[in-house]
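K.L.:
Any chance you could fold what I've pasted below:
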Amino acid sequence: MYYEKTGHSPLGVEQCRYDGSRLLFRGPRRTLEGDFVACLGGTETFGKFVSQPYPDLLEGMTGMPCVNFGWPNAGVDVFAKDRALLDCAGRARLCVLQVPGALNMSNMFYRVHSRRNDRFLQATDALRALFPEVDFTEFSFTRHMMGRLQEVSADRLSHVRQELARVWTAGMSSLLREIGSPVVLLWLSDRSPDADPETPDIWEDPALVTREMLEALRCDAHRIVELKLTPSDRGTEAARLRSPQDRRAARAMLGRNAHQHAAETLMPVLSEMFEP
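P.N.:
As a prediction, this is how the structure comes out:
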């Protein structure tokens, strides 16, 4: 589940910034005082096409303020490099972090935009040597670039996948330690982490993340929560959207049922954490 056009809110959702961060989050802006839960994640956490994403539902169920720090198409890099956001998350009693994909982060083969991590900036000499027949100036997004490389040679692409797995695991482990507060990792996808790692689906988030990569983080995370979603959990309030592109994208995203399930699954974790 991904969405490439950022910078606007199809459902007219208010957006806000928190002091020191250059990122626009879903509003209204909250006061980060007392006990609260920080919800970090990508497009699903932001709730680009839903009126009530899971942080809102979770707050309604528990009464605990749940601050939405979702950023569309977020990779590890955008959170790890935003000191102000890390400070906000560190002040939370608990942090929920939607597991990000491994595509949208800089590595030895290519560079991505520091904030819009899905934006492909440049191939390194190593990637150009690995795929000499590919013109990398044709690509603006990481997923399209990786899709093309998979068509050219899945065997050669395995070297890129190995590098992404290494960088993602190291980056996530560092991020979990940097946040400071206890972190619950949320697998929010209708793709299981147990899917065959030898046939990765780059079109489904969290792209290229395997069970082995997820388990490598268990010692750094407070808990790992996995949802058992299905393709029927996709589709959302597309009829309310004016743009045909937005309507197509919304139908491919996780819908209200998935967000409800996420909130219900996280509720006992919060209850345990905040019990007197």
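K.L.:
make it CA atoms for all contacts and neighbour counts henceforth
P.N.:
OK.
K.L.:
Residue 40 - that's part of a strand, no?
P.N.:
Yes. Per DSSP: H, G, I helix; E, B strand; the rest coil, residue 40 lies within a strand segment.
K.L.:
One more, so I can put them side by side:
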Amino acid sequence: MKNMVAQKKLSGGKQVKEMSFIEHLEELRWHLVRACLSVLICSVVAFMNRSVIFDEIILWPKDPNFWTYEKLNQMMAWIHEQLPFIESSSFNIRPIEIQNIMMSGQFSTHIKVSIVMGFILAFPYVFYQVWGFVRPALYNTEKRVASGAVFVSSLLFIVGVLFGYFIILPLSLQFLAGYEVSSQVSNQIQLSSYIGTVTSIVFSGGVVFELPVIAFFFSKIGLLTPEFMRTYRKHSYVALLLLSAIITPPDVFSQVLVCIPLVFLYEVSIYISRAVNKKQKYDFDDDLEDLD
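P.N.:
Model prediction:
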């Protein structure tokens, strides 16, 4: 009966030739080649635009005129205007001095940053190639449900990257640059350390915002159910708080600020998992009725 159900789900009732393991590997190889080529091209473009990548993007968060700092000061001024009894204050911007002590440090950093930027820029196409390999294995109903997977995953990744860059990163930089164990020790940040902090925070933001997409695919293959997510909701909140502590500096304000969107994404993931499970049950019941 399962074979009949599967055959009815094939597009247009056509027989689809089953590919061998070697043919699957060949298909996967070409998808990976195209994905890597797109990352390489975007990396070369980033490498050639060094001043834009470093001066206007990578090093901008250490500038006192950074967008986030200006908005925080405007918000504090607005709060004082609405509540005059609260003492007027401004966000204290600590200067960050960056230095390089390695002969090839700046050149190797340029290459590493170009690769990371290349992957971020090429992410929609990379995911499109992954989706292109997975899509033929899905039934028609599954293809319709997941038709916007590339757009949604790309959008969530970009939003996560922007959230990490404009929210998590500046708060992390100011906390870590101003933290000191003794007044006799000054913070002179090494270039590789600064770049590592920037890339890890920004990239982590993009990855964690993929939670709804992960929930969708795990629900499709039966590894995740909305009942399971509801049952372990409190445990998941603790895990999200720990995750926020890992990707942010060790202060409560930053952790809570990061944890709020993660909790929201978790609740959205429960809704997505419920919709997927409901759709699968509905399709299965329809198939049984057709067979009867």
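K.L.:
Quick TM-score on the pair, please.
P.N.:
TM-score of the superposed chains, computed with TM-score structural alignment, normalised by the length of structure 1, equals 0.25; 117 aligned residues with a Cα RMSD of 6.4 Å.
K.L.:
where exactly do the strands run in the stretch 1-150 of structure 2?
P.N.:
Per DSSP state E, counting those that start in this stretch, the stretch 1-150 of structure 2 carries strands over the ranges 98-99.
K.L.:
can you check the stretch 51-200 of structure 1 too?
P.N.:
66-70, 94-98, 110-112, 120-123, 183-187.
K.L.:
can you tell me which of the ones you listed comes nearest to residue 44 of structure 1?
P.N.:
strand 66-70 (7.6 Å; Cα to Cα).
K.L.:
ok, now how distant is residue 43 of structure 2 from residue 269 of structure 2?
P.N.:
Going from residue 43 of structure 2 to residue 269 of structure 2 by Cα to Cα, to the nearest Å gives 33 Å.
K.L.:
Show the contacting residues for residue 56 of structure 1.
P.N.:
Taking Cα atoms under 8 Å, 6 or more residues apart in numbering, we find residue 56 of structure 1 in contact with 66, 68.
K.L.:
wait, residue 171 of structure 1
P.N.:
Under the criterion of Cα under 8 Å, 6+ apart, the neighbours of residue 171 of structure 1 are 76-77, 80.
K.L.:
now the strands of the stretch 51-200 of structure 1 as JSON lines including distance to residue 252 of structure 1 and mean neighbour count?
P.N.:
Converted to JSON lines, these look like this (distance: least, Cα to Cα, whole Å; neighbours: other Cα atoms under 10 Å):
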{"stretch": "strand 66-70", "distance to residue 252 of structure 1": "18", "mean neighbour count": "26"}
{"stretch": "strand 94-98", "distance to residue 252 of structure 1": "18", "mean neighbour count": "26"}
{"stretch": "strand 110-112", "distance to residue 252 of structure 1": "24", "mean neighbour count": "20"}
{"stretch": "strand 120-123", "distance to residue 252 of structure 1": "22", "mean neighbour count": "20"}
{"stretch": "strand 183-187", "distance to residue 252 of structure 1": "17", "mean neighbour count": "24"}
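K.L.:
could those go into a markdown table alongside distance to residue 260 of structure 1?
P.N.:
Shown next, in a markdown table, are the strands of the stretch 51-200 of structure 1 (distance: least, Cα to Cα, whole Å):
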| stretch | distance to residue 260 of structure 1 |
| --- | --- |
| strand 66-70 | 15 |
| strand 94-98 | 15 |
| strand 110-112 | 32 |
| strand 120-123 | 33 |
| strand 183-187 | 14 |
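K.L.:
Quick check: which of the ones you listed is nearest to residue 16 of structure 1?
P.N.:
Closest to residue 16 of structure 1 of the strands of the stretch 51-200 of structure 1 is strand 66-70 (Cα to Cα; 10.0 Å).
K.L.:
Could you check the angle the closest one makes with strand 94-98?
P.N.:
30 degrees (axes from the mean of the first three to the mean of the last three Cα atoms, to 10 degrees).
K.L.:
Perfect, I'm done here.
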